[in-house]
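Trainee: Provide a 3D model corresponding to the input given below.
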Amino acid sequence: MLPAAVNPVGMTQVEFIDPVDGGRPLDYLLIYPAAPESTAKPYKIFLATNLQLYKDAPILGDGIKRPLIMFSHGAGGNASIYVWFGEYLASHGYLVAMAYHYRANTFDSSALYVRNRLWQRPRDISLDISHLLEDKIWGARINPDQIGVAGHSQGGFTSLWLGGAEINPDLFVQYQRIWKDNLMVPAYLREQMSIDAEPARNLRDARVKAAFAMAPGDIQGFGMDEAGLRKMSIPAYIIVGAGDTTTPPKDNAEFAAKFIPHAQLDVIPGPVNHEIFDNECDQLGKDNYPEACADAPGVDRAKLHEYIGKAALEFFDANLGVRRQPVN
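Mentor: Okay, the predicted model is just below:
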């Protein structure tokens, strides 16, 4: 049973090697309830503001086995862009592992992975789950029956994929061929691109019991059709801004929610765009990345983060069977 009180939050970077696929280094940012020293100061997340995370702080020593949420970032994004989400859940007792997808993140991005080997994303998350459960320290802190997944954009698509939605192999091959045949992509990359849907099949991870998908996409472009979406058996919460022009709701979130059997759709009204799910930006972020940091007039990112975080917490609590001590 998790306590009702809100906890301070720690964060630590983890790296391990995938021994199967060429020794790929896999990274994730682990965010957790912490007991920082009284003199500790929050770590400054690059380009972000209004965060309170303590780097490498000791985990809260209450011996509780905690629910685990895996997080998949958007195409070419990274874990640190979404630490507000990890902080919100961790402050309420969750462990949150936020992946840096191999060669598909801000710091190391290649069309080979971002646009061809999409199936590597759910596989990364499954490997991260195994790594955490087998870890001598963190494994003992996790309730293996309370694992969920969340993600944004291509990461939202990944969360549905892990939850059991399936791609249509013929449509997925068509998508791969678009990039394989794109002469603007350097030849050495196109030579490495496969036209093969087999690795993209059967990626359901049975350990994952619920999925929270933020502005998922490109649902149909990547090859998920009605039949494939109907195969998702776990609960899904799909949330998107009504003004999203990157993953338009009608063709993505609304389409997915229409066919996933146990899906709840939440369309945030107004001119709420794709980047609302990113951190609040500091001045450096606003100056250098206005497209990701500037919201439409009347859109309050801080208030929406509170709404989104609360929705995620209530969804995961309900669908992972999380019990909390009553508030005194």
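
Trainee: From now on I want contacts and neighbour counts done on CA atoms only, so please keep to that.
Mentor: Noted.

Trainee: Any idea how far the helix or strand harbouring Asp170 is from the middle of the chain?
Mentor: Using DSSP states H and E, Asp170 sits in helix 169-180. On the basis of C-alpha atoms, centre = their mean, to the nearest Å, helix 169-180 sits 24 Å off its chain's mean C-alpha point.

Trainee: can you check stretch 59-69 too?
Mentor: The mean C-alpha position of stretch 59-69 is separated from the chain mean by 20 Å, C-alpha atoms, centre = their mean.

Trainee: Ends of that stretch, what's the gap?
Mentor: 16 Å (C-alpha to C-alpha, to the nearest Å).

Trainee: And that stretch, what's buried?
Mentor: Ile59, Leu60, Lys65, Arg66, Pro67, Leu68, Ile69 (16 or more other C-alpha atoms under 10 Å).

Trainee: Kindly reformat these as CSV containing secondary structure and distance to Ile137.
Mentor: Converted to CSV, the buried residues of stretch 59-69 look like this (DSSP: H, G, I helix; E, B strand; the rest coil; distance: C-alpha to C-alpha, whole Å):
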residue, secondary structure, distance to Ile137
Ile59, strand, 10
Leu60, coil, 13
Lys65, coil, 12
Arg66, strand, 13
Pro67, strand, 15
Leu68, strand, 14
Ile69, strand, 17
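
Trainee: Columns distance to Glu226 on top of the residues you listed, output as JSON lines?
Mentor: Formatted as JSON lines, the buried residues of stretch 59-69 follow (distance: C-alpha to C-alpha, whole Å):
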{"residue": "Ile59", "distance to Glu226": "43"}
{"residue": "Leu60", "distance to Glu226": "44"}
{"residue": "Lys65", "distance to Glu226": "37"}
{"residue": "Arg66", "distance to Glu226": "35"}
{"residue": "Pro67", "distance to Glu226": "31"}
{"residue": "Leu68", "distance to Glu226": "29"}
{"residue": "Ile69", "distance to Glu226": "27"}
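
Trainee: another one to check against the first:
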Amino acid sequence: MKKLTSMVIVLCTIASSMLMTYHPAVAGDYVGVREIAVPSRERGRDLAVTVWYPADAEGDPVKLGESVFFVGTPAGLDGPISGGGFPLILLSHGAGLAGNAQALSWIAVPLAKQGFIVAAPTHPGNTGASRSAAETMKLWLRPADITETLNAMEDAPLFKEHIAFDKTGILGLSMGGGTALAIAGARIDPERLASYCDTDALNPSLCDWVRQSGVDLHAMDLRSAGRDNHDARIGFAMAIDPAPVDVFEFDSLSRISIPVALVNLGQPGKIPPTLRADEIANVIPNASYSTIEDASHYSMFAECRPGAAEIAESEKIGDPICSDGGGRSRREIHGQIIDMVAAAFSRALK
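Mentor: Modelled structure (predicted):
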């Protein structure tokens, strides 16, 4: 964080922070959304960062995350931000069809309604026309994207006066959950990452794509893979179906000092090993662990549009993107996840 060099600025900043009020939005309040460009030296390009926030009035109506497969989530483009100081949630998405920030609008918009500012970079190479197996497997770049996003939020003219930066947390889903753990202090073991796709035992879908793309993880430059990506400004981490948990050094997990909430989607015994968070929850000193047994890993996607499952099958997507655990609808499961996340971050940050 940049140091203030003028005592006058310091005094004014203290005074303004004392006047900040936490403004918990209620259902029916507006949610604004903006996209900002954040420079990344390591990526050599700007990151597209989506920011959702409590708004005082409706902006231009938009639907975020809408695709041939998934229903979009309404928000107000450039809506006027509400007054007050809000906790900040940094959000990290997974890879594949939901591998972009706006695909997680289904959870970001309700969190903004409940009085959080949510900022999510789209991790380059993880989705869309520019999807790259090599870039996706550079897992150590993802937490760097989060740190660059936080740096930018501290300087963003529209947002910096509305964020209580001492109340900052990170939420990650799927590969984003691994990113959240890395930001909290977990370190990748380069040897484990190199051998991750030697067989299909850990992640057949991902590793089949990696091999078909001609990527040899053993031949990748992994010299930076085991670096420390811990960002001490972040005081709470929550990871839902974090992936891949098999590549972390267990000793580094035991040194994580902030509270961590871990959630798995599915029945114990049926959760893929690369997603299982119960064992690492036993290693992290201040961790909680829970499951949503009638959900699936694909419950993290937005609601499917009619016919989406058939389109996915015809396009040989391979993954059952519209399948949940059976019983409840995806909308109902989303409601539980949103309530769980909002409660966790309220306890930790508010």
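
Trainee: TM-score for these two?
Mentor: Here the TM-score for the pair of chains, by TM-score structural alignment, normalised by the length of the first structure, is 0.84; 309 aligned residues with a C-alpha RMSD of 2.8 Å.

Trainee: before we move on, the earlier item: packing partners for the helix holding Asp170 of the first structure?
Mentor: Contacts defined by 3 or more C-alpha pairs under 8 Å, 6 or more residues apart in numbering; DSSP states H and E place helix 169-180 of the first structure against helix 187-192.

Trainee: Go through the helix it packs on and flag the buried ones.
Mentor: Arg190.

Trainee: residues in contact with that helix?
Mentor: For helix 187-192 of the first structure, contacts defined as C-alpha atoms under 8 Å, 6 or more residues apart in numbering pick out Ala111, Leu112, Trp179, Lys180, Asp181.

Trainee: In space, what's closest to Trp209 of the second structure - neighbours in sequence excluded?
Mentor: Ala133 (7.0 Å; C-alpha to C-alpha, 6 or more residues apart in numbering).

Trainee: surely the one you found meets Cys207?
Mentor: No: the pair Ala133 of the second structure / Cys207 is not scored as a contact, 9.1 Å apart, by C-alpha atoms under 8 Å.

Trainee: what's the longest helix in the first structure?
Mentor: Counting residues, the longest helix in the first structure under DSSP state H turns out to be helix 301-319.

Trainee: re the thing from before, and the two most separated of the buried residues of stretch 59-69 of the first structure?
Mentor: Spanning the widest gap among the buried residues of stretch 59-69 of the first structure are Leu60 and Ile69, at 17.4 Å by C-alpha to C-alpha.

Trainee: mind listing what Ala281 of the second structure touches?
Mentor: Leu262, Ala287, Ser288, Tyr289.

Trainee: That one pairs with which position in the first structure?
Mentor: Aligned against the first structure by TM-score structural alignment, Ala281 of the second structure finds its counterpart in Ala257.

Trainee: how much space between its match and Asp170 of the first structure?
Mentor: 22 Å.

Trainee: before we move on, back to that, filter the contacts of helix 187-192 of the first structure down to the buried ones, ChimeraX style.
Mentor: In ChimeraX, a selection of the buried entries from the contacts of helix 187-192 of the first structure looks like this (16+ other C-alpha under 10 Å):
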select :111,112,179,180
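
Trainee: rewinding a little: report the secondary structure state of the match of Ala281 of the second structure.
Mentor: helix (DSSP: H, G, I helix; E, B strand; the rest coil).

Trainee: now Gly325 of the second structure
Mentor: Under three-state DSSP, Gly325 of the second structure comes out as coil.

Trainee: Surely it touches Ile271?
Mentor: No: if you go by C-alpha under 8 Å, Gly325 of the second structure and Ile271 don't touch, sitting 11.2 Å apart.

Trainee: Now stretch 230-238 of the second structure: buried residues?
Mentor: His230, Asp231, Arg233, Ile234, Gly235, Phe236, Ala237, Met238.

Trainee: which one of these sits closest to Ile14 of the second structure?
Mentor: Arg233 (18.5 Å).

Trainee: that older thread, would you mind putting the contacts of helix 187-192 of the first structure into JSON lines with distance to Gly77 of the first structure alongside?
Mentor: Putting those into JSON lines (distance: C-alpha to C-alpha, whole Å) gives the following:
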{"residue": "Ala111", "distance to Gly77 of the first structure": "13"}
{"residue": "Leu112", "distance to Gly77 of the first structure": "15"}
{"residue": "Trp179", "distance to Gly77 of the first structure": "20"}
{"residue": "Lys180", "distance to Gly77 of the first structure": "22"}
{"residue": "Asp181", "distance to Gly77 of the first structure": "25"}
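
Trainee: quick one: the helices in the stretch 1-150 of the first structure?
Mentor: Counting by DSSP state H, counting those that start in this stretch, one finds helices in the stretch 1-150 of the first structure at the ranges 83-91, 111-114, 120-134.

Trainee: for the stretch 201-350 of the second structure, that is, sorry about that
Mentor: 204-212, 250-253, 278-283, 308-314, 330-349.

Trainee: Any chance of these in TSV with distance to Val51 of the second structure as columns?
Mentor: Formatted as TSV, those follow (distance: least, C-alpha to C-alpha, whole Å):
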stretch	distance to Val51 of the second structure
helix 204-212	29
helix 250-253	29
helix 278-283	30
helix 308-314	28
helix 330-349	17
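
Trainee: All good on my end, thank you.
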